[in-house]
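Colleague: below is the sequence, then the predicted model.
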Amino acid sequence: MSLLFRISGAFILLQVGLLCLGTEQVTADETSRVLAGIRLKYARLPGLTAPYTREVITRSMSMLGNHVKGDLATGRICFKPPFYLRLEQARPRKEIMVADGKTLWWYIPEKKEVHQYPFQKFGKELKVLGDIFQGLVRVEETFRVSMPPQKGLEGYRIALTPDPPWQEIDRIVLTVGRSYDIREIDIHNPFGSITRFRLKEPIPQRLDTDFFRFSPLPGVKVIKE
C-alpha cells in the first residue's frame, strides 16, 4: 500500500462506459453538465481547506457490507493550485504530509522522524488530487470518465479509470453533492481495497506557499526514501 493510500494520500468512475448497477442510463450531456458544475465551483478557488475522515476498507470488509468499519483517521486537507498539498492527520495519531512540487515529506511527531521522498515518486497520485481540487481540470487526459446509473443518489457519482492502467490505482470514484461539492473520494486499488476520504464543505482560502514547505526540527531523524 503506497504512502498516498496510508495517509492521504491527497486523491473517478467505476468502469469503462456505464456500469450495470441499474437500468437508468446517464447521457454524455448529463456527464458534461455535472463536470461543468464541479469546474465552476472549484476552478477559480485560490486554495482550500477541508476537514476529512479517512477510512481504509479491505476487500473482505467490503464483502461484509456496511456492518464492518475500517480503520478511521481524521484531519484536514489543504490545497493550493496547482500542486501544493498538505494533509494534517489528527487521529489516531498526529501525522503531517506536505508536498510542494519538489519534495514530499511525511512527518510522524511521536516517532521524531520524517520520511523524505522525491515528488516524482508520487507524481501521478498527487496530480490526481490536484486535478480533483481544481474541479477535475484536464482529467480526461489520463482517465476515462463516466457516470454510472444515479438512481437513489442525493447527488452524483463520477468514476475515473486510469488510461493507460496504473499499477497501484484501479479506479477513483467521486461522490458529489447537488451543489457540486466533492463529498467523497474512493481510491480503489487492484486488490479490492478502498481508501475513502469523506470531505466536509471546502473553505476557500488563500494559502501562502511557505505553508507547504517543511523544515525538520532539531532532533528529528530524516529518512530519505
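Modeller: Right, received. Where do you want to start?
Colleague: switch to C-alpha atoms for all contacts and neighbour counts from now on
Modeller: OK.
Colleague: can you tell me the closest non-neighbouring residue to V56?
Modeller: T195 (4.6 Å; C-alpha to C-alpha, 6 or more residues apart in numbering).
Colleague: ok, residues contacting stretch 127-137?
Modeller: With contact meaning C-alpha atoms under 8 Å, 6 or more residues apart in numbering, stretch 127-137 is reached by 10-11, 35, 38-45, 79, 81-85, 138-139.
Colleague: so F122: helix, strand or coil?
Modeller: Taken by DSSP: H, G, I helix; E, B strand; the rest coil, the conformation at F122 corresponds to helix.
Colleague: wait, what's in contact with it?
Modeller: L4.
Colleague: that older thread, just the buried residues of the contacts of stretch 127-137.
Modeller: Among these, those buried by neighbour count (16 or more other C-alpha atoms under 10 Å) are 10-11, 35, 38-39, 41-43, 45, 79, 81-85, 139.
Colleague: what's the closest of the residues you listed to M97?
Modeller: Proximity of the buried ones among the contacts of stretch 127-137 to M97 (C-alpha to C-alpha) peaks at L85, which lies at 7.9 Å.
Colleague: pasting the second one now:
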Amino acid sequence: MPNTKFFKFIFIFSFFFWNYSFSFAQKNEGTMNDQNFEKKYLEVLKTASKQDFFSVKFKQEIYSSLREKISPSDGILYIKKPASFRFEIISPRQEIYVSNSKNFWKYIPELKHAQSLQANANELAFVQLLTNLANIKKFYNVSVWEKPDAQKINENINTPYVKSDTPPPQNDDDIHLRLIPKEDKQQKVLYAVIQVKTGLIQELRIVQTNGNRTRLLFNDYSSNKFSDEVFEFKPPQGIVVDKL
C-alpha cells in the first residue's frame, strides 16, 4: 500500500544526533557493555550532530507477507532540522510524502489523489524521530545488531536481504544497531547500519508485527543547500483531496 512505504523506514535517521546519555550496561535490554561499540556510537553522535540538512538517494524493497511478494522502488529523501522532510519515490511510480512541521501531505500523481494530515499524527512518530530525537529512549530499547541464533530463525543462504534478520558483515567503518519499539504495536524491530565516520545511515530494515518488511539502501548523500520549497505542497487543480 503506497501510504505505508514511507512510514516503515523513516524514524531512525537522526537517532544519533542528541542522545548523549546512552547506556551500555545491559545487552538484552537495549545496551551492551562493549567499549568498542560505545566508542563507535559516541563518534556517530559527534558527526551526526553536525547534519542540519541533507539529501540522499535510496533504493527500497517492500516485502508483503500476505502476497509473498517483494516490490522494489527508488527515490530521494530531503531532510532539514527541526522537522521538515520530503520522501519522494521516483519509480516505478511517483509518490510524494512531504512535511514542513505544520502540515503533512501524501500525494500519488498517477491516482490523482492527495491526503492532508496533521503533522503530529500518530502515524508520523518515526518521521519525527528523524529530525527530533530528544525522546528516542522513550520509544526504543537499543542494542548491537548481531547474527541471530540459527535455531531461532528460518533462513538460508538464498533468503533475500529484505526478509533476513542477519546483519551484513561487520567492519570497523560501520556500527550495527537493533532497535525494539517499547510501545508501537505495529513495528517489531528495526535494524540499522551506520557509517561511523560520517554518522550517516547506509542500510535500514524494518520488521512489522504482521510479517511485512522494508529494506532501504541509502547512497549519494549530499550536504548541498536546497530551497525550502521542497517541503511545500500545493494540490494540483482537479485532484481528490482527503483531509484526515
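Modeller: Structure's in. What do you need? None of these values were measured; they are calculated from a predicted model.
Colleague: returning to that earlier point: helix, strand or coil for the residue nearest to V56 of structure 1?
Modeller: Quick answer, by three-state DSSP: T195 of structure 1 is strand.
Colleague: mean distance, the helix ranked longest in structure 2 to its aligned residues in structure 1?
Modeller: Looking across structure 2 with DSSP state H, the single longest helix is helix 35-48. Helix 35-48 of structure 2 differs from its equivalent in structure 1 by a mean of 2.4 Å after superposition (mean C-alpha distance after the TM-score superposition for structure 1).
Colleague: give me the next element, helix or strand, following that helix.
Modeller: Counting by DSSP states H and E, the next helix or strand C-terminal to helix 35-48 of structure 2 is strand 53-64.
Colleague: and that following strand, what does it pack onto?
Modeller: strand 69-80, strand 213-222 (3 or more C-alpha pairs under 8 Å, 6 or more residues apart in numbering; DSSP states H and E).
Colleague: could I get those in a markdown table, plus columns for distance to V142 of structure 2?
Modeller: Compiled in a markdown table, those are given as follows (distance: least, C-alpha to C-alpha, whole Å):
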| stretch | distance to V142 of structure 2 |
| --- | --- |
| strand 69-80 | 23 |
| strand 213-222 | 19 |
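Colleague: deepest in the core, which of those strands is it.
Modeller: strand 213-222 (a mean of 19; mean count of other C-alpha atoms under 10 Å).
Colleague: now that strand against strand 53-64, angle please.
Modeller: 160 degrees (axes from the mean of the first three to the mean of the last three C-alpha atoms, to 10 degrees).
Colleague: distance from strand 213-222 of structure 2 to structure 1 after superposition?
Modeller: Mean deviation for strand 213-222 of structure 2: 1.4 Å (mean C-alpha distance after the TM-score superposition for structure 1).
Colleague: what's the counterpart of Q186 of structure 2 in structure 1?
Modeller: By TM-score structural alignment, Q186 of structure 2 lines up with E168 in structure 1.
Colleague: how about the strands in structure 1?
Modeller: With DSSP state E as the criterion, structure 1 has strands at 48-57, 71-80, 84-91, 95-99, 103-108, 113-118, 143-146, 156-162, 171-176, 182-188, 194-199, 203-204, 221-224.
Colleague: now distance to T27 of structure 1 too, for those, in TSV please.
Modeller: Output for those, formatted as TSV (distance: least, C-alpha to C-alpha, whole Å):
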stretch	distance to T27 of structure 1
strand 48-57	31
strand 71-80	32
strand 84-91	34
strand 95-99	37
strand 103-108	39
strand 113-118	41
strand 143-146	9
strand 156-162	13
strand 171-176	17
strand 182-188	21
strand 194-199	27
strand 203-204	31
strand 221-224	48
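Colleague: and of the ones you listed, who's closest to L18 of structure 1?
Modeller: Across the strands of structure 1, closest to L18 of structure 1 is strand 143-146 (C-alpha to C-alpha), at 6.6 Å.
Colleague: next, the mean deviation of that closest one compared to structure 2.
Modeller: With both structures laid over each other, strand 143-146 of structure 1 and its partner residues in structure 2 are 1.2 Å apart on average (mean C-alpha distance after the TM-score superposition for structure 1).
Colleague: buried stuff in that strand?
Modeller: Of the residues in strand 143-146 of structure 1, 143-146 count as buried by neighbour count, 16+ other C-alpha under 10 Å.
Colleague: read off where it ends up in structure 2.
Modeller: By TM-score structural alignment, strand 143-146 of structure 1 lines up with residues 140-143 in structure 2.
Colleague: about what we covered before: of the helices and strands packed on strand 53-64 of structure 2, which approaches P235 of structure 2 most closely?
Modeller: Of those, the one closest to P235 of structure 2 (C-alpha to C-alpha) turns out to be strand 69-80, at 19.5 Å.
Colleague: now do that closest one: which elements does it pack against?
Modeller: For strand 69-80 of structure 2, the elements it packs on are strand 53-64, strand 84-91, judged by 3+ C-alpha pairs under 8 Å, 6+ apart.
Colleague: relative to strand 213-222, how tilted is it?
Modeller: Put simply, strand 69-80 of structure 2 runs at 40 degrees to strand 213-222, going by the same axes, to 10 degrees.
Colleague: tell me the angle of strand 69-80 of structure 2 relative to strand 95-99?
Modeller: 30 degrees.
Colleague: returning to what we had before: structure 2: which residue goes with the residue nearest to V56 of structure 1?
Modeller: Match for T195 of structure 1 (TM-score structural alignment): T214.
Colleague: for Y221 of structure 2, see how far away that match is.
Modeller: Look at T214 of structure 2 and Y221 of structure 2: by C-alpha to C-alpha, to the nearest Å, they are 20 Å apart.
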